[in-house]
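J.: have a look; sequence and predicted model below, questions after that.
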Amino acid sequence: MKQLSYSLLREQGYSGYLLKQAPERVIQFGEGNFMRAFVDYFIDILNEKTGFNSKVVLVQPIPRASGFDPGTALNEQEGLYTLYLRGAKAGQKLEERRIISCVSRCLNIYADYAAVLACAENPELRYITCNTTEAGIVYDPDCKLEDTPPKSYPAKLTQFLYRRFKTFGPGSKGFIILACELIDDNGRLLHQYVLDYARQWGLEKEFIDWLQTENIFCSTLVDRIVTGYPAGESAALEAANGYRDQVLDTGELFGLWVIEGPAWLKEELPFAEAGLPVLITDDHKPYKERKVRILNGAHTAVSLGAYLAGQDFVGDCLREDIIRNFMHRLIYQEIIPTLSLPAADCTAFADAVLERFQNPFIRHSLLAISLNSTAKWKARLLPSLKTSLRLTHQLPPCLTAAFAFYLAFYHGQEMTADGLRSQRQTGSYLIKDDPAVLQFFAAQKDAEITDYVNAVCRRTDFWGEDLSALPGLTAAVSEYLNIIHKQGVLAVMQDCLL
């Protein structure tokens, strides 16, 4: 079978959109599945719908691994790859197939260092996108201007920007920089670290001024589940397509990109004109709060209890009436009223979330969601519980029950090298969290329920405060734990619905 290429598509009589030649106006640090199913997909649509007419240079920001290399495969395929976006609407499976043609080539900054820096000399280059993972935006003081390349991504970017400045001088040719890493204020943090390197390396004041005045570092929120290369289906998909594709990619249909930037960016990046779910706003934080509290919050609130009730996957939970109704009340009656965005916007987002949870193409493991639930509970659910308590002067039943589910799930029996072992009716499972957290819960194995609840609530290092000070919380959680031990999780969920 022949490999995907422009000539092969011409031979096949392919009639879909393709952009073979265009100026390289985007450089993207990160060539992985997520960026190719998200940012590059949006750019490809922009090219088709608005005449954006831009190619993307991908840059691998880490050394090439041994074995299969996606960058090499992309170059062999002339930057082309097939993307499948899948989901369901009104119970019907939906699938969108698209050949993405916005990528020109893929470089590796370690193997192709000079070629990467040469991109900074391209006067048509305007945008920098990046997803170097949560560990990518870090400040390493050992990085030097002379390194080829330096270790940290912000240091690499500083070198790139400095080459740009030295080529074109002050007053022009800055970049729009769109950070996609899953950390708070990703763009602002990246900007700060670039400034730190510029000062550490003793670079010209004019360069530092140019960084501040000619470049826009945008914090962004990204939201799409990307499932990557479908190993079990690849042979069938390639047979249907009539070509071999080494970097075939898959993800969910839902996508949302919120970019914090100036209003004029809406004209320069005409996502709205293309009908894309990309929002440019002066503050991305309310949208991040909405996503974290509704989508991630519902995951954490329900997954631990549902697992104890015998479920294993998110989609299956929605087919159990009690769990589904519990999740509905949790989201619509307890979480949404605590959010700052308009209720109608939050309700529409919640509707989409529940549809996403039922995506038949994605099997999302409850145990996978349970990883590090202590920190997740603090970030995703505690703010909703506290705000609801402040607004209504009473404990929200589902959020309170969710805390009881967390305590029941974390009631371990034996520490092992792999985690804290516990038990549900159908067998044992491993609790995985920070070692200090697991040691604490292991020590609570024989505690009475009330003592156990109080001990957890008083761990200010877990919660940033003493939760036993919240009126009625320890008593309510203790009561729910008693019901769980006697009647099971579903009895507590049912009680919350009365």
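T.: That came through, no problem.

J.: okay, CA-based contacts and neighbour counts for the rest of this
T.: Fine.

J.: need the helices for the stretch 151-300 of the chain, in chain order.
T.: Using DSSP state H, counting those that start in this stretch, the helices of the stretch 151-300 of the chain run over 153-168, 186-200, 205-213, 234-241, 265-268, 285-290, 297-308.

J.: which of these is buried the deepest?
T.: helix 297-308 (a mean of 25; mean count of other C-alpha atoms under 10 Å).

J.: would you format the helices of the stretch 151-300 of the chain as a markdown table with distance to D433 included?
T.: Below are the helices of the stretch 151-300 of the chain laid out as a markdown table (distance: least, C-alpha to C-alpha, whole Å):
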| stretch | distance to D433 |
| --- | --- |
| helix 153-168 | 28 |
| helix 186-200 | 25 |
| helix 205-213 | 40 |
| helix 234-241 | 34 |
| helix 265-268 | 41 |
| helix 285-290 | 23 |
| helix 297-308 | 14 |
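
J.: looking at it, V258 is touching T281, isn't it?
T.: Yes. V258 is within contact range of T281, at 7.3 Å (criterion: C-alpha atoms under 8 Å).

J.: between the two, who's got more neighbours?
T.: Neighbours per residue (other C-alpha atoms under 10 Å) separate V258 from T281, with V258 holding more: 23 against 17.

J.: contacting residues for that one?
T.: With C-alpha atoms under 8 Å, 6 or more residues apart in numbering as the criterion, the residues that contact V258 are T220, L221, V222, V278, L279, I280, T281, H284, Y287.

J.: take a look at this one as well, against the first:
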Amino acid sequence: MNHSQATWLHIGAGSFHRAHQAWYLHRLLQSGDHSWTLALGNIRDDMTPLLQALQRQNGEYTLETVDPAGVREYERIKSVSRIVDWDADLAALTAAGAEASTRIISFTVTEAGYYLDHHFKLDQSNPDLAADLKGDSKRTIYGAITAILKARQANDAGAVTLLNCDNLRHNGERFRDGLLQFLELRGETPLRDWAATHTASPNCMVDRITPRPVPAVAERVLASTGVKDEAAVMGESFIQWVIEDHFIAGRPALENVGVEMVESVLPYEEAKIRILNATHSCIAWAGTLTGLNYIHEGTVVPAIRQMAYDYVTEDVIPCLSPSPLDLGKYRDVVLDRFSNPHIQDSNQRVAADGFSKLPGFIAPTINECFARGKTPHATAMLPALFFRFLQRWAAGQLPYQYQDGILDEAATRAMLADADPVKRFAADPMLWGKGAGTPELENVLREALGKVDAWLAAA
């Protein structure tokens, strides 16, 4: 690797990046390794107030962490050395990404931000993606990265690693598939060929619970550190990052600050997505249905905790065994993390994007159980909870606004208004893949809905 200072550009200025990737790079700087500098930008203007606050603070902000015992620690994060101003054409972001010194571009745009169907083909019906495909805008990660790669190719800026840091199975491969399809659909075949040889997209697994910041975080930061911080962020004390060591233009020595560099991230990723992410959604949907606001509240309700425990124990662990991880121990650690009352992680945040999470986190276990000749009674409780959650949404009875990047409101309302909505729900190939429309799936969902109804009646 060239040890002159290289740039790591991150796209997605939300809390997670600032509590996770930026924290690791901060630790590297603190160790005396100044070979990399971090730039931060965003595709959409919703983060402009935050970016402006960071600009006023020279990119610095305070990270508050809290462990299950309630011990809070405060650290001033100084890794973000450059804020990329947002503009509608993403001109500044494109210019930053096209610099020869930029060797890594990472991004966090949520699971819904990749617009992939169950065959991993781009959903061209999405209006943002359709506009980017026409070249009318740059509202998706594909539009933004295409502009950057085009400028890199023109500038002869060299190879770059494109690092997906979202909770998406095979996240590097999925993004790369989407990007190459996007370029093909745009008729950018020479750029597609250039990208195929001048970029790498390693898979990685990221983990740290990071709630949306509330005013109380800044208040605690001020009280504890004396710093008035407009960009304070908080997260749990637990943190993990596992990355496949397949970088094309050099990388920081992340292994020196606790990042696990591996040949294949697959077993870690599967455990995290199915045990942590799916269980998180289960608790959020169940908690919402019983009038709770926070994840920790649901996790300590015996019936909800049992649902989550049974889902992992009865169905996920058999699907993922053998594994290099102790899956039973991982399950218990996850449930303990979720029960931390000091995180104040909202059901609204975790319940979001169900139309991406159901096929991504939950349907694979259902389909694999059926393939092994086992009926996934425990796993079916999760989509049953989501189905009842959607009915509350359609009736205007949720206590908050449901946020879902790929929600087709008209189609979902039509499904719920059908003479047999469960049959229609079970027949949706976007949700269930190869299991869609089978009598086995429909039957286990009906059985699970009966159990959910009985539980709600007794709750």
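T.: Yep, it's here. None of these values were measured; they are calculated from a predicted model.

J.: circling back: the contacts of V258 of structure 1 in strands, which ones?
T.: T220, L221, V222, V278, L279, I280, T281 (DSSP state E).

J.: quick one, which of the helices of the stretch 151-300 of structure 1 gets closest to E48 of structure 1.
T.: E48 of structure 1 sits nearest to helix 265-268 of all the helices of the stretch 151-300 of structure 1, at 15.5 Å, using C-alpha to C-alpha.

J.: what comes up buried for stretch 462-479 of structure 1?
T.: Using 16 or more other C-alpha atoms under 10 Å as the test for burial, stretch 462-479 of structure 1 gives F462, W463, D466, L467, S468, L473, T474, A476, V477, S478, E479.

J.: which other residues reach it?
T.: Stretch 462-479 of structure 1 has contacts (C-alpha under 8 Å, 6+ apart) with 374-375, 378, 395, 400-401, 403-404, 449-450, 453-454, 457-460.

J.: do the same with stretch 194-201 of structure 1
T.: If you take C-alpha under 8 Å, 6+ apart as the criterion, stretch 194-201 of structure 1 is touched by K144, L145, P154, A155, L157, T158, I208, L211.

J.: the longest helix along structure 2 vs helix 278-289, what angle?
T.: Counting by DSSP state H, the longest helix found in structure 2 is helix 439-458. Helix 439-458 of structure 2 and helix 278-289 meet at an angle of 40 degrees, taking axes from the mean of the first three to the mean of the last three C-alpha atoms, to 10 degrees as the criterion.

J.: just to revisit the earlier point, what is the most widely separated pair among the contacts of stretch 194-201 of structure 1?
T.: Farthest-apart pair in the contacts of stretch 194-201 of structure 1 is K144 and L211; separation 18.4 Å (C-alpha to C-alpha).

J.: for burial, what's the neighbour tally of the aligned residue in structure 2 for T347 of structure 1?
T.: Aligning on TM-score structural alignment places T347 of structure 1 opposite G328 in structure 2. Look at G328 of structure 2: counted by other C-alpha under 10 Å, it has 14 neighbours.

J.: next up, the contacts around G328 of structure 2.
T.: By C-alpha under 8 Å, 6+ apart, G328 of structure 2 lies in contact with T313, I317.

J.: element containing it, please.
T.: Using DSSP states H and E, G328 of structure 2 sits within helix 327-338.

J.: got the buried residues for that helix?
T.: L327, R331, V334, L335, R337, F338.

J.: who are the contact partners of the residue lying closest to the fourth one once chain neighbours are set aside?
T.: In this structure, L335 of structure 2 finds its nearest non-sequential neighbour in T299, 7.1 Å apart by C-alpha to C-alpha, 6 or more residues apart in numbering. Taking C-alpha under 8 Å, 6+ apart, we find T299 of structure 2 in contact with I283, R305, L335, F338, S339.

J.: look up how far D45 of structure 2 lies from L163 of structure 2.
T.: Between L163 of structure 2 and D45 of structure 2 the computed distance is 22 Å (C-alpha to C-alpha, to the nearest Å).

J.: those two: who's more crowded?
T.: Neighbour comparison, L163 of structure 2 and D45: the larger count goes to L163, with 25 against 13 (by other C-alpha under 10 Å).

J.: now do the contacts for the more buried one.
T.: L163 of structure 2 neighbours (C-alpha under 8 Å, 6+ apart): I104, I105, S106, F107, G172, S201, P202, N203, C204.

J.: if you set the cut-off to 10 Å instead, what comes out?
T.: Going by C-alpha atoms under 10 Å, 6 or more residues apart in numbering, L163 of structure 2 touches 10, 104-108, 171-173, 175-176, 199-204, 243, 247.
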